[in-house]
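A.B. asks: pasted the sequence and its predicted model underneath.
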Amino acid sequence: MKIGLDIMGGDYAPKATVLGAIEAYKVLQGHKLVLIGDKEAAIGILREHNFDPDNFEYVHTTEVIGMGEHPTKAVVQKADSSISVGFRMLKEGQIDAFSSAGNTGAMLVGSMFSVKTIPGILRPAITTIVPRLNGGINILLDVGANADCKPEVLVQFGVLGSLMAQSVYGIENPRVALMNIGEEEEKGNLLCQATYPLMKETSQFNFIGNAEGRDLFGDAADVFVCDGFTGNIILKLAESFYVITRKKGLKDEFFDRFNYEQYGGSPILGINAPVVVGHGISSPEAIKNMVLLSKDMVESELVAKVTEAFQ
């Protein structure tokens, strides 16, 4: 297996990404990591930390897509950027997965226009993991790829989340809930009211009804579905829990699990290859876990399972 890592993506690149690659190498167990970006800078960091550069493969690029750049324009105009080259390699089968902590919009654009969406998928979704009080995890999607959604798109998110829960996290017959402002079937905005009956009728996943925000960190469901606008607000709020407890001097195992570093990144589901997007402020630990999540995505054969489900 070859995993492509954009070493130029993120606020602390390339140092944080290269150091994260070192940590990932220690646990990859024979799988190859391909560093995409400024080769000389990467080798300099590796030698500075007494790490053999020959442990990695390299693809040198001369351009970087900044965090604030327009995604579509940047991907088109910067053909030799680490993100553009990474997607080209993924499309051509030179790598099995691609991950980056760089411009999220550019990663979405690259996903949709390079490796493309799986036939039948209306819109890809970005997923995230949220911790449960009892020690497990829940899946939330979409968390930012689609600010506005149609009911049939949310139904597809239910399929994607269910397959991910089964394939990557080993959850049998995962329970899928629609994020709403009340448990009753008739509750919610127009989108939720139109989506509920479609989910109720589907046989593609185990729909258990509406869920409220207070249910997200419990065991009422395994997969929580919402539009990307709602999901992104929930995600950013949840991420603040860890920061707040640290600032208040509180040490709590549950709130420690809100640390984004533990999860590494968010998979983009519904496209023809494993792609993981990391947080812009990713540390070496987060980069390591982003790479390991990419490995899990490949080994789970999730893309093939999604493709089969939508045939």
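C.D. replies: On my side now, so go ahead.
A.B. asks: C-alpha from now on. contacts and neighbour counts both.
C.D. replies: OK.
A.B. asks: what's next to stretch 129-140, contact-wise?
C.D. replies: For stretch 129-140, contacts defined as Cα atoms under 8 Å, 6 or more residues apart in numbering pick out 127-128, 161, 165, 216-219, 221-226, 231, 254, 257-258, 263, 266.
A.B. asks: again, only this time at 7 Å
C.D. replies: Contacts with stretch 129-140, where a contact means Cα atoms under 7 Å, 6 or more residues apart in numbering, come from 127-128, 161, 217-219, 222-225, 254, 257-258.
A.B. asks: from the residues you listed, which land in strands?
C.D. replies: Counting by DSSP state E, the contacts of stretch 129-140 place 127, 128, 223, 224, 225 in strands.
A.B. asks: now the buried members of the contacts of stretch 129-140.
C.D. replies: The neighbour count (16 or more other Cα atoms under 10 Å) marks 127, 128, 161, 217, 218, 219, 222, 223, 224, 225, 257, 258 as buried among the contacts of stretch 129-140.
A.B. asks: what's the closest of those to residue 307?
C.D. replies: Ranked by distance to residue 307 (Cα to Cα), the buried ones among the contacts of stretch 129-140 are led by residue 161 at 13.7 Å.
A.B. asks: right, and that closest one touches residue 223 too?
C.D. replies: Yes: in this structure residue 161 lies within contact range of residue 223 using Cα atoms under 7 Å: 6.0 Å.
A.B. asks: residue 37 and residue 196, how far apart?
C.D. replies: Counting by Cα to Cα, to the nearest Å, the separation of residue 37 from residue 196 is 45 Å.
A.B. asks: again with residue 311
C.D. replies: Taken as Cα to Cα, the span from residue 311 to residue 196 is 23 Å.
A.B. asks: so between the two, which is more surrounded?
C.D. replies: Neighbours were counted for residue 311 and for residue 196 using other Cα atoms under 10 Å; residue 196 has more, 23 against 9.
A.B. asks: so that one, which of the three states?
C.D. replies: Three-state call for residue 196 (DSSP: H, G, I helix; E, B strand; the rest coil): helix.
A.B. asks: from the contacts of stretch 129-140, pick the one nearest residue 204.
C.D. replies: The nearest member of these to residue 204, counting by Cα to Cα, is residue 161 at 11.1 Å.
A.B. asks: residue contacts, the closest one?
C.D. replies: Taking Cα under 7 Å, 6+ apart as the contact definition, residue 161 lies against 139, 223.
A.B. asks: SS state for residue 276?
C.D. replies: Residue 276 ends up strand, using three-state DSSP.
A.B. asks: please compare the first structure with the one that follows:
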Amino acid sequence: MNIGLDVMGGDFAPLEAIKGVRRFFENHPDTAVHLTLVGDTEKVQPHLSLVDTWKDKYTFVHATQIIEMDEHPTKAFKEKPDSSIAVGFGLLARKKIDAFIGAGNTGAMLVGAMYSVKTIEGVLRPTIASFVPRENGSFNLLLDVGINADCKPEHLVQFAQLGTMYMERVMGMSRPRVSLLNIGEEEGKGNILAQATYPMLQQATHINFIGNTEGRDIFLDKADIFVCEGFVGNIILKMAESVYHIFKEQRGVQDDFLDQFNYELYGGTPILGINAAVMIGHGISSALAFENMIVNVERIVQTELISAMQQEFTS
């Protein structure tokens, strides 16, 4: 398996990305994964000594340009064809690598995925999902969390289907419970989108729909998958991040449940519904986050999630 990594992506690149590579090889000494590191040789070279021990386990591909965090995603992707993101997606499109991960410009990563490997036939819109910790130590899946601010009912139904396949194949969960995030549990509650989506989810035989859930249920064991439009999902995600930052980092609160809010434990956010395994990391990703991104995208490739989705939506 060959996994591509944009080592120029993120606020602390390339150092933290390279340190993440080292962590991965240290903690997984028997791995069959080969990494293809994409970045600017001049900027990366001073840090490659950190991974000297594993020279046979990685390949370096030079990219002369970097898409900065504040650049317009589509414009930058088109105008910087030799950026680490564009080069990485080029390798992915030509099947030189099996997956691609990075913590750079999120919009550019999404544009790269759409332009290079494209959406699976039959999928109306790709979605991005995020893990949300439960108070019992496990986790739920929330989607969409940002790329689809405005949705139609059929989009939410497909998000439920994509989330179900991810939880079943990648996380090994049997018949995960799907819920529609709403302002009340009763059928008929919510805005026009929620009211129209509910009966469609009821009729979807390929998912285990259990009804509506509310915001207070997200951290509980009431459902496994929470479906919503990206506008709502992103607000929830950012609020959870702020709770962690305030109580853990500013006030020094020590709590096992609060520790699970650390985004680095999950590595990154998978893009579901495209023809390859792609994972996007947080812009402030450290070595731990990069390591876990590699681990998680490796699992996606191993379980052949993409080919299963292609069969599901084209059959």
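C.D. replies: Here it is on my side, so go on. Predicted model, so just to flag it, every value in this text is computed and none were measured.
A.B. asks: now what about the TM-score between them?
C.D. replies: Superposed pair, TM-score by TM-score structural alignment, normalised by the length of the first structure: 0.97. Supporting alignment: 311 aligned residues with a Cα RMSD of 1.2 Å.
A.B. asks: the stretch 51-200 of the first structure: strands as residue ranges?
C.D. replies: Applying DSSP state E, counting those that start in this stretch to the stretch 51-200 of the first structure gives strands spanning 57-60, 97-100, 125-131, 137-141, 175-179.
A.B. asks: just say which of those is most tucked in.
C.D. replies: strand 97-100 (a mean of 29; mean count of other Cα atoms under 10 Å).
A.B. asks: give the aligned range of it in the second structure.
C.D. replies: Using TM-score structural alignment, the residues of the second structure aligned to strand 97-100 of the first structure are 99-102.
A.B. asks: over to stretch 192-211 of the first structure?
C.D. replies: Stretch 192-211 of the first structure lines up with residues 194-213 of the second structure when matched by TM-score structural alignment.
A.B. asks: what's the span of the matching stretch from first residue to last?
C.D. replies: End-to-end distance of stretch 194-213 of the second structure (Cα to Cα): 11 Å.
A.B. asks: so the closest residue to residue 104 of the second structure other than its chain neighbours: helix, strand or coil?
C.D. replies: Excluding the flanking residues, the one nearest residue 104 of the second structure by Cα to Cα, 6 or more residues apart in numbering is residue 9, at 3.5 Å. Recorded secondary structure, residue 9 of the second structure: coil (three-state DSSP).
A.B. asks: list the contacts of residue 9 of the second structure.
C.D. replies: Residues in contact with residue 9 of the second structure, defined by Cα under 7 Å, 6+ apart, are 102, 103, 104.
A.B. asks: residue 261 of the second structure matches what in the first structure?
C.D. replies: With TM-score structural alignment as the criterion, residue 261 of the second structure pairs with residue 258.
A.B. asks: gap between the residue lying closest to its match once chain neighbours are set aside and residue 302 of the first structure?
C.D. replies: Leaving aside its sequence neighbours, residue 258 of the first structure sits nearest to residue 242 (Cα to Cα, 6+ apart; 5.4 Å). Relative to residue 302 of the first structure, residue 242 of the first structure is positioned 30 Å away (Cα to Cα).
A.B. asks: one step back: and the match of stretch 192-211 of the first structure, which residues are buried?
C.D. replies: Counting neighbours by 16+ other Cα under 10 Å, one finds that the buried residues in stretch 194-213 of the second structure are 194, 197, 198, 201, 207, 208, 209, 211, 212, 213.
A.B. asks: between residue 242 and residue 302 of the first structure, which is the more surrounded one?
C.D. replies: Legend: neighbour count by other Cα under 10 Å for residue 242 of the first structure and residue 302, higher for residue 302 (24 against 20).
A.B. asks: just give the nearest non-adjacent residue to that one, would you?
C.D. replies: residue 167 (6.2 Å).
A.B. asks: residues near the aligned partner of the one you found in the second structure, how many?
C.D. replies: Counting by TM-score structural alignment, residue 167 of the first structure lines up with residue 169 in the second structure. Using other Cα under 10 Å, residue 169 of the second structure has 17 other residues around it.
A.B. asks: pretty sure residue 169 of the second structure sits against residue 305.
C.D. replies: Yes: between residue 169 of the second structure and residue 305 a contact is recorded at 6.5 Å, counting by Cα under 7 Å.
A.B. asks: what about the residue positioned nearest the centre of the first structure, which SS state?
C.D. replies: Centroid-nearest residue in the first structure, with Cα atoms, centre = their mean: residue 266, separated by 1.5 Å. Assigned with three-state DSSP, residue 266 of the first structure falls in the strand class.
A.B. asks: I'd say it and residue 127 touch.
C.D. replies: Yes: taking contacts as Cα under 7 Å, residue 266 of the first structure lies within contact range of residue 127: 5.4 Å.
A.B. asks: just to revisit the earlier point, now do the contacts for the residue nearest to residue 258 of the first structure.
C.D. replies: Contact analysis of residue 242 of the first structure by Cα under 7 Å, 6+ apart lists 255, 256, 258, 259.
A.B. asks: measure the counterpart of it in the second structure to residue 219 of the second structure for me?
C.D. replies: Aligned counterpart of residue 242 of the first structure in the second structure: residue 244 (TM-score structural alignment). In this view, residue 244 of the second structure and residue 219 of the second structure are 14 Å apart by Cα to Cα.
A.B. asks: what does residue 175 of the second structure give?
C.D. replies: Distance of residue 175 of the second structure to residue 219 of the second structure, computed by Cα to Cα: 19 Å.
A.B. asks: same question for residue 56 of the second structure.
C.D. replies: As judged by Cα to Cα, residue 56 of the second structure and residue 219 of the second structure stand 43 Å apart.
A.B. asks: going by residue numbers, what spans are helices in the second structure?
C.D. replies: Listed in chain order, the helices of the second structure (DSSP state H) span 15-27, 41-44, 73-79, 84-93, 106-112, 153-165, 192-203, 230-244, 256-259, 287-302, 305-314.
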